[in-house]
Structure formats: C-alpha cells, structure tokens
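K.L.:
All I have is the shape, not the residue letters:
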C-alpha cells in the first residue's frame, strides 16, 4: 500500500514507545519495572463517579448524544469554568470530546491550512507537533530550556517566531513535561503578542487544578483581549483521575466551536453517552479542592524526594510547580536509547526528552510510591545511568 505523506511525516508517540516496552517486559518476562513513564495519576477515580457510570449503563445510556455533548454536561462544564477559573462561557461555547487530546486535534484541523505555521513552546508535549503536521502545518519551536523552562524570558523569542504564515500559538501551563507554571508576566506577554498580531491561542490547561503549595495560575482567556481569541482545552483525566474515560472539552468563541464541531461530528460523532453522564457527576458532586489537595500532597512528597535524590547526585533538575512530572538532564547523546536501555537494564521507565523537542533530558512521572521512586533511582545509579 501507499500511504499519505502526512502519516509518513510523524512517528509513534514516544511515551507509548517506552510504555509499550515496559508492558512487553512485564507481560513476557515477568519483569519488575519501576515505571515512571506513564502520564496518569495513580489515584482511584472517585467512587461516586464510578457508581454514576454504572447507573448510566444500567439506565440504558448507551446511545448517541448530540454531537457536541449533552446539554446538561456542557452546562456543567460552563459552570465549572465560571466557578473555578472565572471564565464566562455558555454551553454553546463547549464541545465535549473523547479526551482532551481530541479537542487539541479538532482545533488544529479547524484552524491550520497546509503551509501554515504553529508556534509551540519547548519542552512541548509529544503530540503537539505531530498534530500540526497531520493538519498540514509546520511547528515553529520556541525553546525555554536556557531559561529554566520558564516562558517569560523567552517572550522576545516568541515574538520573533511570528511570521505572516503564523496561524496559531499553542500554550501549555502547567506544563507537561517540565511541570513549570508560566508567570503572569508570561501570560501577559503572550496576550500582547496575540493581540498585536491578531493571532488565536490554544491554551492547554489540563493540569490547571494540579498546582503545588500556594502556586496560582489565571486562565489565559481571562486576560484583556483574550476571550475572543483563546481556545481553552481541559478535561477529566487529570483533575478527576479519569484517564480511561476519555473525556475532555474545549471552550472557545462560537465561531470556533461551530467550525471545530464539523471536524468533531465527522470524526468521532460524540463522546460516549454514559461517560458524559459520569462527567456530570464528577463536576457536580466532587469536592475538587479536597480530591486534588490529597493528590497533590502525595505528589509533592514524591517530587521533593526525587528532586533531593537527583540533586544529591549533582544532576541538573528544575523543581516543578504543577502537574506530576520532573525533568532532569542526562549524560547521553541519544536519550531515546538511554530510556530503552534503562527499562531493559535497570528496570526503570522514563520518557526521553527528544519526545518533547528537548534532547538531553528525560521525564519522570511521580506515579510510583516514595519507596519505589527511591528504588528506581538506586537502580539507575547501580546500572550506571546516573
């Protein structure tokens, strides 16, 4: 068979390359892997959400829904965004998608024409550039590694990256993979650039509820001039530990939801009916502060342990401010091979920095217990990886 050039232009998602290798070794060789590669909380979905899922199935909610999502779900999402982030959206501004990932994909398909440029901030989540390429566009990278993964010092680089072909800026804070939270000055700088050059901005805020300590972050759409040009992406996977439910959403001006809704209706039809009803339950009846507070207390202890272990070994590491990842430098010319070898020889799963266009680093997820994180670092050191 002959395949489309756009498919040849992308590679399988690197995190899944490592997680697939982990699964293969665990299943075929019964290996014990300290898996720090996976991007999902090791926290049970709230029981009341699980019960609501069962109730929805028992009630026969296994049919199609309106393409953009149940009105009751979109109303709940709008209420959540108003209550938690001071965002004034109505249900007409919401599309419920099978995971936040598809909200990203639909946005790029709706905005990007062949030959368009999309500005992304490195380290960038591994699916951003492939999604841009699948839409026919080209990713233009703005690096933050020289600035300790912060965007504010890179604002001049961001503005310099704007061209007549720029169609969109993609922003992700709290950031996957670095865990950094961009400053208010950084968001203001993005706002100034977007307004001056009349550009839309996709703001991926999937980790917005997962902040350490007193750290805060305003939603980009709340800044002057940004409501009409921001596509806010969020979902249920991280905040409610519902990764397998595959339920996300976009919130945007109606001209965008109208056009992205076409892509949505012709690709996935709708998010699953019973899953949407579980989403309503999550939004309406979860004590979010308590649930995420407990989660982040656990992740903070793990973060502090991992950072201390790395710093004790004179490894360069930035202290994350949100999400549940830690990036650190490694001494290797090929971080993908480093990570594959680390799984095979040390029994530790990590994601290579090249997956995030930041070679020379790896990402560790804080999804193992403190004792397992300690064991993972000991294994890496004993096997000569640290």
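P.N.:
The structure has been received and is ready for your questions. Predicted, not measured: the structure shown is a model, and the values here were computed from it.

K.L.:
from here on, contacts and neighbour counts on C-alpha atoms
P.N.:
Noted.

K.L.:
which stretches of the protein form strands?
P.N.:
34-35, 94-97, 117-122, 138-143, 166-172, 201-204, 230-235, 248-251, 325-329, 348-349, 351-352, 361-365 (DSSP state E).

K.L.:
so what secondary structure elements neighbour the third one?
P.N.:
When contacts are defined as 3 or more CA pairs under 8 Å, 6 or more residues apart in numbering; DSSP states H and E, strand 117-122 packs onto helix 128-134, strand 138-143, strand 166-172.

K.L.:
mind redoing it with 6 Å?
P.N.:
If contacts are counted by 3 or more CA pairs under 6 Å, 6 or more residues apart in numbering; DSSP states H and E, strand 117-122 sits against strand 138-143, strand 166-172.

K.L.:
Of all these, which one comes closest to residue 20?
P.N.:
Taking CA to CA, strand 166-172 is the member of those nearest to residue 20, at 25.4 Å.

K.L.:
How far does that closest one sit from its chain's centre?
P.N.:
15 Å (CA atoms, centre = their mean, to the nearest Å).

K.L.:
which residues sit against that strand?
P.N.:
Strand 166-172 is contacted from outside by 116-120, 200-204, using CA atoms under 6 Å, 6 or more residues apart in numbering.

K.L.:
Would you convert these into JSON lines that also reports distance to residue 43 and neighbour count?
P.N.:
Output for the contacts of strand 166-172, formatted as JSON lines (distance: CA to CA, whole Å; neighbours: other CA atoms under 10 Å):
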{"residue": "116", "distance to residue 43": "40", "neighbour count": "20"}
{"residue": "117", "distance to residue 43": "38", "neighbour count": "24"}
{"residue": "118", "distance to residue 43": "35", "neighbour count": "27"}
{"residue": "119", "distance to residue 43": "34", "neighbour count": "24"}
{"residue": "120", "distance to residue 43": "30", "neighbour count": "24"}
{"residue": "200", "distance to residue 43": "35", "neighbour count": "21"}
{"residue": "201", "distance to residue 43": "32", "neighbour count": "24"}
{"residue": "202", "distance to residue 43": "28", "neighbour count": "24"}
{"residue": "203", "distance to residue 43": "26", "neighbour count": "21"}
{"residue": "204", "distance to residue 43": "22", "neighbour count": "26"}
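
K.L.:
just to revisit the earlier point, pick the most deeply packed of the helices and strands packed on strand 117-122.
P.N.:
Ranked by mean neighbour count, the helices and strands packed on strand 117-122 are led by strand 166-172 with a mean of 23 (mean count of other CA atoms under 10 Å).

K.L.:
the inter-axis angle of that one versus strand 138-143?
P.N.:
50 degrees (axes from the mean of the first three to the mean of the last three CA atoms, to 10 degrees).

K.L.:
would TSV of the contacts of strand 166-172 with distance to residue 216 be doable?
P.N.:
Converted to TSV, the contacts of strand 166-172 look like this (distance: CA to CA, whole Å):
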residue	distance to residue 216
116	33
117	31
118	27
119	25
120	23
200	24
201	20
202	20
203	16
204	16
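
K.L.:
circling back to that earlier point, looking at the strands of the chain, which is nearest to residue 179?
P.N.:
Nearest to residue 179 among the strands of the chain is strand 325-329 (5.7 Å), distances taken as CA to CA.

K.L.:
Comparison target below:
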C-alpha cells in the first residue's frame, strides 16, 4: 500500500513510545518507575468533576458550537483579560481538543508550503512535525545550558528571513522548565514587531511557577506585539485534566474564524460536558492549583538534590513546569541509548533529549509521587555511577 508522502517527513513521538514501552513492562509485572510523560498524577479536582457530572445530568451530551460553548469562551476571555492583560473577546477564542489541537489548527491556517517557522531547541516534540504537516519548514535554533536554554533576541534576529512566518515561544518550557523573564519577553517582542512576523505563545504551563518566577504573555507587552500574537493553552497541566482534551486558541478574529473552519471539517466541537468542567476550572476558586504547585515545588527540590549529587550530571534549576533537563554529556552516551539502557537495566523510564532536539540531555518529569522520585533517582544514580 502506498501511503501519503507527508508521512515520510514525520517522526513518531518518542515520549509516547517510551511511555508505551514502560507501561507494557508494568503489565508484565516489571517494577518500572516512569519519569517519561508530562501528566500530573493528581486526580482532577472534585468541583471540576462535579460540574461535568451535572452537565451530563442536564443533558449536555449533544453537538455544540464548533468554536466552543459560549460560556466557556467567555470564561477564557475573562481569564486572559484578568490574568494575562490580553484583551480578547469571546469571538477571539476557539475551544479545541487539547492544547496540541489548537497548535495544529493554527499551523494549518497560517503556514503555506515554503513558509519558515522558527523553533528554539530544546523544543516540545510536536512543534516541528506540525510545521512539516502544514508544508512549512521548521528552522531550529539551538540554545545551551549556559544560556538557560533560552533564545536571545540576537539569535532570533539572525535567523529571520523573508520566508519567516511564525516564531514559536514556549514559556514555561517543555522540556526544560525554563521561564523567560518579563524583560526577556519584551526584548523578543521588539524583534517580532521589528520584522513584522507572527508569534504563537504556548502558555500551557503558565500557572506552574517557582521561586517568584513571573509569567508575562508576549501579547501583553504592547499593542504592536498584541497584534502579532496568538496564544495557545489549555486545562490539562494546571488542573490535572489531561484526558479531558480541552484547550484553546486565542488571537485575531480572522485567524480564529479560519481555525474554526478547519475544526468544523475535522473534529467539530469539543466534548460538550467536558467543557462545563473547564468552565468550573476557571470560574471557581483556584486553591487546587496552589496545592498542586506546592507539591510540584517539593518534588522539584528532591529531584534536584539527587541530580546534583550524581557525578558528571549538570542540571539547570527549572523555574516552571514539572520537568528537569539534565545533561548526560559526560557519560559519553547519546540520549536514546542512555534511556533504553536505563529502562532495560534499572527499570526507569526517561525521555531521550534527541526527541526535543538536544541529544546530550534527557527529560525527567517529576509529576509523580515523592516515593517514586526517591526510588527512581537512586536507580538513576546507580546507573550513572556504573558508567563513569
């Protein structure tokens, strides 16, 4: 069978591949500790579940508007106005099947064959693949541990060409956990405005911050930056709603209208009763978020203490999300070999940095219990000490 040529351009997700292998080992009775998938281990908060249950009882089980339930679009617009200083109205919001879907819709709407999309590395695994599926060209800009895994305004300016259509900004970051400071965001916004390109700001981890780190949406820098900004986000990480698949895209009405047209011919509306859970997430008290972030902060500290004690490991201190991205350079191993051997010999699942464009690093998610973290880190330390 001859499949579409576009498939040859796409790399399967290594994060999902590692997780699948780890789960298969667990099913076979192997004691696997997984740091592979970015999924909070908390239950979805009770008030969100209750809102979805109430929606079911009220018959909210039928087709809804493609762009989302009006009350949810209003709640998202209110949240963006009050939390992020972004003056989007409901007509500037598209509710999508998770944050990933919002980005995919955007790429199909904005990118033509030959258009270039600038993506700093390390990057979330799906950014380049979405660009390729839309016919565009990913332009990968490497960053380093010394720079905090952040792209500088000078680097951004140097790679912009007449073909550049879009810059992808992710802060807090998956996979590194780094957070651009407000001044750094403002400096990048100057370049965006200077060269009149679009920027999509992936803000899915915006509420998961530590040590006084501050999130500034690039669209809030000023009117000129706002006019060139599209925001992608969702409920999965902040509210432990990964399986609910509710995200959103916010931007100029013409882009949202076009993305709605794409969605109307692909998935139609997002699960109706799940949207009522999302409404409760935004409209009810945020104590659940504070509690989860406090737990992540404690876990982050434990992970860093273990990693900093491993000879040959270098790990920047993340300011957000729930990942660490240590360098394995001194082990002499490439990231895929390292992770495969770690899983097979110590039954610890990590994600190779090559999936994120950084083959000398691995990603560890600390969205798991402290007991798992301690056991897994001890196994990792034993593994590395045997290599050195």
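P.N.:
Cool, the structure landed. Note that this is a predicted model, so its numbers are computed, not measured.

K.L.:
Work out the TM-score between the chains.
P.N.:
Overlay of the two chains. TM-score (TM-score structural alignment, normalised by the length of the first structure): 0.96; 382 aligned residues with a CA RMSD of 1.4 Å.

K.L.:
Any idea which of the helices and strands packed on strand 117-122 of the first structure gets closest to residue 108 of the first structure?
P.N.:
Closest among these, using CA to CA: strand 166-172, at 8.6 Å.

K.L.:
where exactly do the helices run in the stretch 101-250 of the first structure?
P.N.:
Along the stretch 101-250 of the first structure, counting by DSSP state H, counting those that start in this stretch, helices occupy 128-134, 155-161, 184-196.

K.L.:
Now distance to residue 109 of the first structure and mean neighbour count too, for these, in a markdown table please.
P.N.:
As requested, those are exported to a markdown table (distance: least, CA to CA, whole Å; neighbours: other CA atoms under 10 Å):
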| stretch | distance to residue 109 of the first structure | mean neighbour count |
| --- | --- | --- |
| helix 128-134 | 8 | 22 |
| helix 155-161 | 21 | 16 |
| helix 184-196 | 20 | 18 |
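
K.L.:
Dump these into TSV; add distance to residue 288 of the first structure as well.
P.N.:
As requested, the helices of the stretch 101-250 of the first structure are arranged in TSV below (distance: least, CA to CA, whole Å):
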stretch	distance to residue 288 of the first structure
helix 128-134	28
helix 155-161	33
helix 184-196	24
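
K.L.:
which one of those helices lies closest to residue 307 of the first structure?
P.N.:
Among the helices of the stretch 101-250 of the first structure, the nearest to residue 307 of the first structure by CA to CA is helix 184-196 (25.1 Å).

K.L.:
which residues sit against that closest one?
P.N.:
When contacts are defined by CA under 6 Å, 6+ apart, helix 184-196 of the first structure is touched by residues 151-152.

K.L.:
now the angle between strand 166-172 and that helix, please.
P.N.:
160 degrees.

K.L.:
nearest to residue 324 of the first structure, of the helices of the stretch 101-250 of the first structure?
P.N.:
The minimum distance between residue 324 of the first structure and those falls on helix 128-134, with 19.2 Å, by CA to CA.

K.L.:
Now find how far off-centre the longest helix seen in the first structure is within its chain.
P.N.:
For the first structure, the helix with the greatest residue count under DSSP state H is helix 288-312. Taking CA atoms, centre = their mean, the mean C-alpha location of helix 288-312 of the first structure is offset from the chain mean by 18 Å.

K.L.:
Okay, buried residues for it please.
P.N.:
Buried residues in helix 288-312 of the first structure, defined by neighbour count with 16 or more other CA atoms under 10 Å: 288, 291-293, 295-296, 298-300, 302-303, 305-307, 309-310.

K.L.:
how about the contacts of strand 166-172 of the first structure, which pair is most distant?
P.N.:
Based on CA to CA, the longest span within those runs between 116 and 204 and measures 20.1 Å.

K.L.:
what's in contact with the longest helix of the first structure?
P.N.:
Under the contact criterion CA under 6 Å, 6+ apart, helix 288-312 of the first structure has outside partners residue 370.

K.L.:
could you redo the last one with a cut-off of 7 Å?
P.N.:
Contacts of helix 288-312 of the first structure with the rest of the structure, by CA atoms under 7 Å, 6 or more residues apart in numbering, involve 210, 212, 239, 317, 319, 324, 366, 370, 373.

K.L.:
Over to stretch 47-60 of the first structure?
P.N.:
The contact list for stretch 47-60 of the first structure (CA under 7 Å, 6+ apart) reads 274-275, 277-278, 281-282.

K.L.:
Recalculate using a threshold of 10 Å.
P.N.:
Residues outside stretch 47-60 of the first structure that contact it (CA atoms under 10 Å, 6 or more residues apart in numbering) are 44, 61-62, 240, 242, 245, 273-283, 285-286.

K.L.:
Just the buried subset of those residues, please.
P.N.:
By 16+ other CA under 10 Å, the contacts of stretch 47-60 of the first structure give 61, 240, 242, 245, 273-283 as buried.

K.L.:
Among those residues, which ones are in helices?
P.N.:
Residues of these located in helices (DSSP H): 273-283.

K.L.:
export those residues to CSV and tack on distance to residue 129 of the first structure?
P.N.:
Listed next are those as CSV, based on distance: CA to CA, whole Å:
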residue, distance to residue 129 of the first structure
273, 30
274, 32
275, 29
276, 29
277, 32
278, 31
279, 29
280, 32
281, 34
282, 31
283, 31
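
K.L.:
which among those residues gets closest to residue 23 of the first structure?
P.N.:
Using CA to CA, residue 275 is the member of those that lies nearest residue 23 of the first structure, at 26.5 Å.

K.L.:
Could you check which residue of the second structure pairs with the closest one?
P.N.:
Per TM-score structural alignment, the equivalent position to residue 275 of the first structure in the second structure is residue 274.

K.L.:
That match against residue 236, yeah?
P.N.:
No - between residue 274 of the second structure and residue 236 there is no contact, the gap being 11.7 Å when judged by CA atoms under 10 Å.

K.L.:
OK, contacts around the most centrally placed residue in the second structure?
P.N.:
Centroid-nearest residue in the second structure, with CA atoms, centre = their mean: residue 174, separated by 5.1 Å. For residue 174 of the second structure, the contacting residues are 38, 122-125, 202, 204-205, 320-325, 356, 363, 365, by CA under 10 Å, 6+ apart.

K.L.:
just residue 261 of the first structure next, same as before
P.N.:
With contact set as CA under 10 Å, 6+ apart, residue 261 of the first structure has these partners: 67-68, 94-97, 103, 106-107, 110, 254-255, 267, 269-270.

K.L.:
Ok, residue 98 of the second structure next?
P.N.:
Residue 98 of the second structure neighbours (CA under 10 Å, 6+ apart): 204, 232-236, 241-249, 270.

K.L.:
Ranking by neighbours, what's the top pick from those?
P.N.:
Among those, residue 249 has the most neighbours (other CA atoms under 10 Å), with 31 neighbours.

K.L.:
All set, thanks.
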